[in-house]
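K.L.:
sequence first, then the predicted structure:
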Amino acid sequence: MLLRMSFICLSCLGVFSQSQDRASLSRSNDPTGRCVYTFTVVNPQESSCPGGSSKSETDEIRTRLTLLEGLVSRLIAGGGSGASSGGLRHSDESVQEAYAQVTKERNQLQLDQEHLNTQVQRLQRTLAELSLEAEDLRQRPCEQMNTSAGALHENRHLRGYHFKNTSYQEMKAEVREVPASHLIPAGNHSFAGCGELVSVGDPVLHRKADGITGKYGVWFQDPDPEGPYYTRQTVWRIDAVGKEVRQLFVYEDMDQFSKGFPMKVLVLSEPVESTGATVYQNSLYYQRRRSRTLLRYNLTSESLEARLDLPHAGFHGQYPYSWGGYTDIDLAVDEHGLWAIYSTSKAKGAIIVSQLDPQSLEVRRSWETKIRKNSVGNAFMICGRLYTVASYTSPNTTISYMFDTLTNESQAIAVPFKNKYRYNSMVDYNHAQRKLYAWDNFHMVTYDVRLGGTGQSRS
């Protein structure tokens, strides 16, 4: 037995000497507890045994991964001719990717440059317009001095009203208690029936704004005031330039308005959008900033009493007049009541006229016209008819279009109209005064109008 064991060991050593490090010796106990020695020798003739274990496959995979890692290391180190050509191919692909990225960034920079050039040109045009306005102001020093004096008087008056002269406030309250019939000229109580617009007179200047916030705005008189607190003689004004427009200036009459002496300044609880506001029956109607919400502000109680989103109306620059200014919703008053002039996406920018309930702001009825809102400078209502101004800058333009809500008929007209100061941002009609009120490039003006079959215009 010992001899046989020695022979097996010598045979194993012979094989081990041939295979060297490809052989291994292990020792373990069998199920009966006997010690068993096991030699393992790699056969150089067979790469794998049929039905071999998964461990051999794992070893083979590990070997292949080792070879791949070695190949990658040689490629990185640049060793070997084959590795060098592979590295060159990899380098070429990287260069191409880098070139494509640089080209993409260059094209984007060119687009950005074109966009910036466009903005620079727009700013240059704006600067040129402001320079022309400044030159025009320099050429009229007397008017500037008068305007400054008016501003000084207004500021002094406001300081006195808010902080010092309380007796002045009490005197104003006493004057307001006088019946309106004693304050309003008899000629303004009533007027003849409605008719079509025949002519518009030359603009009459009543006031010039003092600062840049008065570039454009809205001003008006209430054609149908209720009660003695405010009358048809009361003048209302809002400077519409600014991000948070809330101040409503109140003047006792046109004389105090021209002198720049407000009797009161109301601060609205919600900001105003643009120049579409109006006053009617002791309420201020206006559009809330950056929304299609209409508001009714009671001027007597100084509180908001109604609000409503105008259905589907564009706002904040979607469908303005041609001069811009976020004039998407323009509120107007005439002999038939309260109106809204606006557009919707469904109308594709065409003017829609809606009659509103003065209390709730609900839409009573709407009419869609064929004229695009951004093609006209402004619009107003007279006797249930919509009229549009062709241009807001041309000194001699026309009222070029009329739509009748009573007959659903429209027609082109040519009633001469003057933009004396060449930037008309607001045109509204007052049926009690039979005048158009306008805000033309810092200047607050009125126009007498004449309607067909109603006699001459009223002063």
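P.N.:
Cool, got the structure.
K.L.:
going forward, measure contacts and count neighbours with C-alpha atoms only.
P.N.:
Fine.
K.L.:
tell me the SS of Thr66?
P.N.:
helix (DSSP: H, G, I helix; E, B strand; the rest coil).
K.L.:
distance of it from Ala209?
P.N.:
86 Å (CA to CA, to the nearest Å).
K.L.:
likewise for Ile238?
P.N.:
11 Å.
K.L.:
between Thr66 and Ala209, which has more neighbouring residues?
P.N.:
Ala209 (21 against 12; other CA atoms under 10 Å).
K.L.:
what sits against that one?
P.N.:
147, 215, 442-444 (CA atoms under 8 Å, 6 or more residues apart in numbering).
K.L.:
do that again at 10 Å, thanks
P.N.:
147-148, 150-151, 215-217, 239, 260, 439, 441-444 (CA atoms under 10 Å, 6 or more residues apart in numbering).
K.L.:
so which elements touch the helix or strand hosting Asn146?
P.N.:
Assessed by DSSP states H and E, Asn146 sits inside helix 141-159. Applying 3 or more CA pairs under 10 Å, 6 or more residues apart in numbering; DSSP states H and E, one finds that helix 141-159 contacts helix 81-138, strand 204-208, helix 254-259.
K.L.:
which element follows it toward the C-terminus?
P.N.:
helix 166-176.
K.L.:
any idea how far the spatially most central residue of the chain is from Leu248?
P.N.:
The centroid of the chain falls nearest to His316 when counting by CA atoms, centre = their mean (5.0 Å). Distance, His316 to Leu248, using CA to CA: 21 Å.
K.L.:
do the same with Ser19
P.N.:
In terms of CA to CA, Ser19 sits 106 Å off from Leu248.
K.L.:
of the two, who's got more company?
P.N.:
Shown here are Ser19 and Leu248; by other CA under 10 Å, Leu248 has more neighbours (19 against 15).
K.L.:
so that one is in which element?
P.N.:
strand 245-251.
K.L.:
dropping in the other structure now:
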Amino acid sequence: MGTLTLTTLLLLLLLTSTSNGDAQRIPGLKKDDSCSCQVNSSVWAFPAIKFEGVLQLMQDCGDSLQNLQEQVKLSNERLPQILATIENVTARLEPYQYLNDQGLYTALHLRQLAKELRELEEDISSIHQDKPSDQTQKLTQEMHLSNTFNMKTVKEKLRSLKNGVESCRTIPEEFINKQGVCSQRIMSNISTPVVTKTSPYGKSYTSGSWGRQAKQGMENQEGSGEFYWVQPLVSGNRLGNIVRRYRSYDDFIASKNHEDVSVAPSYSHANAIQGSGTMVYGEAVFYNCYYSPELCRYDLQTKVTSRLKIPDVGTNNQFPYCYYNCKDWTDIDFAADETGLWVIYSTLGNHGNLVLSRLDSEAFNVTHTWTTRLFKKSVTNAFMVCGVLYATRYIDQFHEEVFYAFDTATGKDDNTLALPMEKIENGVASLSYNPIDRQLYMYNDGYLLSYQAIF
């Protein structure tokens, strides 16, 4: 329709252009009720040649317009890419523009740099000709591997020497006098459970810790030496503030005559217990402080809580006991044996491997520390016996296995052990040793089990 209209308009223009613009007067004769006249139509002859020429010009103009529209469309499509390129170039030029503005380089400097680059390229080509690149790379790789192995060897020797020095410095005199008890350093076996009892709080409390007061020399002190204790965790098996203690073994077995000790006003208090690594040693309760990398010591006599921070210690599920299933909130684990009180943990500096520190239970500070090569998340639990760290792993629902030992007296480890332990459920929330009766105490998903250590 548009083409037809333009063509008609063009025709009218052409017809108009054929005349010289002057109107003609033609006389006529009146006959009856009409007027007749003679007209020469040759003066209005159709200009076909001009029409074709103008039509061709219109077609050429339409084609040019279409080409221009396509170019505009293509330019619009490429415009974002062009802008991005400009921004990139501008950003890359800014540092050099700054150098130029500050007068820090000139064209002469660039020529000098180009010359030095050419010389460097010539030197590299010469080296490649003298020493083939494949051989050079091979020698480089061999040197790198050699350095890596040497560094690992040196680090391991340093770790062993450090552990040996710690061992020589920290063996207490009272322990040396008791070598008859620990003359055979490594356990040879573990008995079947000698005590099997559900938690006095019920089996629904699947995480916690329990045992017997573990400090030697207090057995005959009235109200101190023999008492047994249970510490259940609440709030998602994470927190607690109550330690229930029994004055005798008979009271514990019968679940009577107990005393509930509150180490904090509530389980959400800053001094509350986090995790199942609690230990009662002497007249104090030792545990991981609430939501904190710090260790807490609650004095049962004075009711005072002391705190101790170990640098770089993993906490809040950073390095819990894991193996088959992770036992949450077990980053920090207290232990006791014939040599004293210990804390077992991991650090980022030791790459998540087990770290062992001996504590002064009264002054509440770290006396000495040993590092191991055993990754903490690869074990289900750990405990101390006669200055030796033992670690366990999951076998099946009814069995654990002691598979690893680290002797603090020599600084050496042994991963060839295979001492079986029976259990009732999957999870091992806590496992600790008591040097008074030489038994192991396990909190096993709401069950309280104890075993006799055999040497």
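P.N.:
Alright, I've got the coordinates. Everything numeric here is computed off the predicted structure, so don't read it as measured data.
K.L.:
please state their TM-score.
P.N.:
The TM-score (TM-score structural alignment, normalised by the length of the second structure) is 0.55; 277 aligned residues with a CA RMSD of 3.0 Å.
K.L.:
before we move on, back to that, now the common contact residues for Ile238 and Ala209 of the first structure.
P.N.:
The contact sets of Ile238 of the first structure and Ala209 overlap at 216-217 (CA under 10 Å, 6+ apart).
K.L.:
of the contacts of Ala209 of the first structure, buried ones?
P.N.:
Using 16 or more other CA atoms under 10 Å as the burial test, the contacts of Ala209 of the first structure include 147, 150-151, 215-217, 239, 260, 439, 441-444 as buried.
K.L.:
quick check: the residue lying closest to the residue nearest to the centre of the first structure once chain neighbours are set aside vs Tyr342 of the first structure, distance?
P.N.:
The shortest distance from His316 of the first structure to any non-neighbouring residue, by CA to CA, 6 or more residues apart in numbering, is to Tyr326 (4.8 Å). From Tyr326 of the first structure across to Tyr342 of the first structure, the span is 11 Å (CA to CA).
K.L.:
what about those two, which has more around it?
P.N.:
Tyr342 (27 against 21).
K.L.:
so who does that one touch?
P.N.:
310, 312-315, 319-321, 327-331, 349-354, 368, 373.
K.L.:
now a PyMOL select for only the buried ones of those residues.
P.N.:
Here is the PyMOL command that selects the buried residues among the contacts of Tyr342 of the first structure (16+ other CA under 10 Å):
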select buried, resi 310+313+314+315+319+320+321+327+328+329+330+331+349+350+351+352+353+354+368+373
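K.L.:
so of the contacts of Tyr342 of the first structure, which ones are in strands?
P.N.:
330-331, 350-354, 368 (DSSP state E).
K.L.:
mind listing what the equivalent of the residue nearest to His316 of the first structure over in the second structure touches?
P.N.:
By TM-score structural alignment, Tyr326 of the first structure lines up with Trp329 in the second structure. The contact partners of Trp329 of the second structure, by CA under 10 Å, 6+ apart, come to 237-239, 274-277, 288, 291, 315-321, 429.
K.L.:
which of those residues still touch in the first structure?
P.N.:
Shared with the first structure under both residues aligned by TM-score structural alignment, their matches' CA atoms under 10 Å, the contacts from the contacts of Trp329 of the second structure are 274-277, 291, 315-321.
K.L.:
and Leu374 of the second structure, how far from Lys309 of the second structure?
P.N.:
23 Å.
K.L.:
which one of these two has more residues nearby?
P.N.:
Taking neighbours as other CA under 10 Å, Leu374 of the second structure and Lys309 compare with Leu374 leading, 21 against 14.
K.L.:
aligned counterpart of that one in the first structure, please.
P.N.:
Per TM-score structural alignment, Leu374 of the second structure is aligned with Ile371.
K.L.:
its match contacts Thr388, correct?
P.N.:
Yes: between Ile371 of the first structure and Thr388 there is a contact under CA atoms under 10 Å: 9.2 Å.
K.L.:
okay, and the common contacts of the two?
P.N.:
Once CA under 10 Å, 6+ apart is applied, the residues that Ile371 of the first structure and Thr388 both contact turn out to be 401-403.
K.L.:
closest one to Leu88 of the first structure out of those residues, please.
P.N.:
Leu88 of the first structure has its nearest neighbour among these in Tyr401, at 75.0 Å by CA to CA.
K.L.:
tell me the contacts of that closest one?
P.N.:
371, 376, 379, 386-390, 410-415.
K.L.:
ranges for the helices of the second structure?
P.N.:
2-18, 48-102, 107-130, 133-170, 173-176, 249-254 (DSSP state H).
K.L.:
mind putting those helices into TSV with distance to Val195 of the second structure and mean neighbour count?
P.N.:
Formatted as TSV, the helices of the second structure follow (distance: least, CA to CA, whole Å; neighbours: other CA atoms under 10 Å):
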stretch	distance to Val195 of the second structure	mean neighbour count
helix 2-18	104	12
helix 48-102	75	12
helix 107-130	75	11
helix 133-170	34	14
helix 173-176	28	12
helix 249-254	9	14
